[in-house]
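Participant: no FASTA, just this:
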């Protein structure tokens, strides 16, 4: 199997738990995408038009700064996980994608969501980065038993 990196952003801990399970159960490396300024519960209040997350998601050009990046040169597959925000990937995922060289890599996206699927997230990012190769994504709600087959298949 090719070298795999699980890179993830988690605002509340749900995505972190899924990413850690996938990495631990399959021996993959893991990297947490951490914002320079951690999101507070008020920042994540999607019902508040003035919350940080609402402002970020309404400005598709905004790139929340991340604390650090990672060298992806040794990986063939980079799996990027995130919660779904406003039916798509949070803009911090764009920050990460733009901070690393993913050309020539297989990129697989997974999301955590109570109801939204992954397909719009994948198509939005594929449209934004047509030079990159995005594979079919997955939504996880707890059970990661299909993760290895999806990632390595």
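Facilitator: On my side now, so go ahead. Predicted model, so just to flag it, every value in this text is computed and none were measured.
Participant: CA atoms for contacts and neighbours, from now on please.
Facilitator: Fine.
Participant: which residues sit against stretch 15-32?
Facilitator: 3-10, 70, 81-83, 111-112, 140, 142, 144, 147-148 (CA atoms under 8 Å, 6 or more residues apart in numbering).
Participant: another one to put next to it:
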């Protein structure tokens, strides 16, 4: 079996912490999805109808550009894909990431961080962006994750 990959987008650092623990638990390579234009606190203000995240939510075709180095996904069979939940689903940049690579035949396991909502229909929302891949709705990795708790969660997939 090929080595797994933990790929994640983190706007405030919370998802980055969960991704680091998960990468350690899986002995996976790790890749940060970095937006070409970083999100500011004003961009993340979901109560502001003119904020960047609100505008992205209101335009389902919008795909923020990725500024991080390119990634060859061919060596990976399993990709753990993490992000904060925005508007009850994944941020638009996750669709950019998925549509920028060929994930055919791969398994993508979602994990997320959230202040109040779950993954809901995120797997279904993302499936059109990665045809041929199997997406599994994972879980929220909020709070203090440990390698032990991440390993226990990972074992639930076996």
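Facilitator: It's in. Values in this document were obtained by computation on a predicted structure and should not be read as measured data.
Participant: what's the TM-score here?
Facilitator: After superposition, the two chains reach a TM-score (TM-score structural alignment, normalised by the length of the first structure) of 0.91; 152 aligned residues with a CA RMSD of 1.6 Å.
Participant: before we move on, the earlier item: looking at the contacts of stretch 15-32 of the first structure, which are in helices?
Facilitator: Taking DSSP state H, the ones among those that sit in helices are 147-148.
Participant: Just the buried residues out of the contacts of stretch 15-32 of the first structure, in ChimeraX syntax.
Facilitator: Under the burial definition 16 or more other CA atoms under 10 Å, those of the contacts of stretch 15-32 of the first structure that qualify are selected in ChimeraX by:
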select :4,5,6,7,8,9,10,81,82,83,111,112,140,147
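Participant: check contacts around the residue positioned nearest the centre of the second structure.
Facilitator: Nearest residue to the geometric centre of the second structure (CA atoms, centre = their mean): residue 82, 2.8 Å. Residue 82 of the second structure makes contact with 6-9, 15, 19, 110-113, according to CA under 8 Å, 6+ apart.
Participant: Adding distance to residue 89 of the second structure, write the residues you listed out as CSV.
Facilitator: CSV is the format used below for the contacts of residue 82 of the second structure (distance: CA to CA, whole Å):
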residue, distance to residue 89 of the second structure
6, 19
7, 17
8, 14
9, 13
15, 14
19, 18
110, 11
111, 11
112, 9
113, 11
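Participant: ok, of the residues you listed, which one's closest to residue 151 of the second structure?
Facilitator: Nearest to residue 151 of the second structure among the contacts of residue 82 of the second structure: residue 19, at 12.7 Å, using CA to CA.
Participant: In three-state terms, how would that closest one be classified?
Facilitator: Using DSSP: H, G, I helix; E, B strand; the rest coil, the structure places residue 19 of the second structure in helix.
Participant: And for residue 50 of the first structure, the neighbour number?
Facilitator: The local packing of residue 50 of the first structure (other CA atoms under 10 Å) involves 13 other residues.
Participant: swap that for residue 104 of the second structure, please
Facilitator: 13.
Participant: Which helix or strand contains the closest residue to it other than its chain neighbours?
Facilitator: Spatially, and ignoring its direct neighbours in sequence, residue 104 of the second structure is nearest to residue 132 (4.2 Å; CA to CA, 6 or more residues apart in numbering). Under DSSP states H and E, no helix or strand contains residue 132 of the second structure.
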